[in-house]
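Undergrad: Output the structure for:
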Amino acid sequence: MNRLWLGACLEKADYVFLLPNVPILPSAPLDPSFLERPNAAILIELNGNHWRKILTIMAKLTAPDYHSWKTFRDDQLFDKVGMVFSCDQLDHYKGTVFIVGNTFRSAWPVDDRAQSMGYSHHAYVHFPYVWCPYLDYRQFPNVLIEALREHILER
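TA: Just a heads-up that it's a prediction; the model follows:
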């Protein structure tokens, strides 16, 4: 189990993404403030294009204004978004949880009451949970991002 929590804390996060992969972090000693408010540019620099895509999809899903997702990703994403890497970290969380990819599906299966969204790529929503594809454009195209975002904002 990886107890790492990045970004907005349990009490402040509007959204938490449960991810299967931990990013490479700056070398030790790691400044604790980086964990609370990671720098997106540093994460992208250390982890490459793969994590740029992950952070971009997170921003597109959660930015207050869709058209400003890039600024939101670079400057504000971690004010309202947390990232965790094991299910047990969410025991007391009350906001929206994105269960990313298939890694956690056996521990956290899609609820039978969940609404299916998408056509060739799917996400399932039963608030406060969103079961979604891995955060990569091949699995999570913009059309699904936009549909899911609209559904989340209607809530």
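Undergrad: contacts, neighbours, all on C-alpha from now
TA: OK.
Undergrad: now the helices: where do they sit in this structure?
TA: Using DSSP state H, the helices of the chain run over 32-36, 40-47, 49-62, 69-75, 77-80, 142-154.
Undergrad: The structure of the following sequence is requested for comparison with the preceding one:
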Amino acid sequence: MNELWLGACVDEANYVFLLPNRPVLPDPVDIGFLKKPDVSILIDLNGNHWRKIFTIMAKLAAPSYDSWKVFRDKELLTKVGIAFSLDQLRDYRGVVFIVGNTFREGLPVVSSAQEIGEVHTSFVYLPYVWCPYLDYRQFPNILIEALREYILEKKC
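TA: So this is what the prediction gives:
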């Protein structure tokens, strides 16, 4: 397991989130869990921090914003992939959320990217979205909603 990938595979993911940190996985971990991970098990193993990460992902990726909680608990990792290194993205053609600052040297924000938000911001140059770490102090609901609206508008 050199390159950890969680959730929907490259060919099936609606979105991919590139994260700088990995969650604790069940021990022993099997390939079946990696392909179809259970959000509730990951939250149990990793605590409130990962509940917040999954919640923000769900709010960004749910088909309807009002259904984010059900989406998080039942569908998130069947529709969203989670990568942990830049080279994992080479075959993916959809929207990629580059989370935090860890990967900005290898994939810098382009000067023509659209800035979304006011106090808290993200930058979009589709298919890339450079966004804050998935924590409400850095990524509040107002930014989630503005970013979601912008991406959905541009994807249509």
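Undergrad: And the TM-score between these chains?
TA: Here the TM-score for the pair of chains, by TM-score structural alignment, normalised by the length of the first structure, is 0.97; 153 aligned residues with a CA RMSD of 0.7 Å.
Undergrad: circling back to that earlier point, quickly compare the helices of the first structure and say which is most buried.
TA: helix 77-80 (a mean of 21; mean count of other CA atoms under 10 Å).
Undergrad: how much space between the residue located most distally from the centre of the second structure and residue 79 of the second structure?
TA: When distances to the mean C-alpha position of the second structure are computed (CA atoms, centre = their mean), the maximum falls on residue 28, with 24.8 Å. To residue 79 of the second structure, residue 28 of the second structure is 25 Å away according to CA to CA, to the nearest Å.
Undergrad: got a list of what the residue positioned nearest the centre of the first structure touches?
TA: Taking CA atoms, centre = their mean, the centroid of the first structure lies closest to residue 17, which sits 3.3 Å from it. Residue 17 of the first structure makes contact with 81-84, 97-100 under the criterion CA atoms under 8 Å, 6 or more residues apart in numbering.
Undergrad: Can you check the residues you listed and name whichever has the most neighbours?
TA: The residue in these with the most neighbours, by other CA atoms under 10 Å, is residue 99 (27 neighbours).
Undergrad: surely residue 102 of the first structure meets residue 133?
TA: Yes. Taking contacts as CA atoms under 8 Å, residue 102 of the first structure lies within contact range of residue 133: 7.5 Å.
Undergrad: Compare these two (neighbour count), which wins?
TA: Higher neighbour count among residue 102 of the first structure and residue 133: residue 133, with 21 against 16, using other CA under 10 Å.
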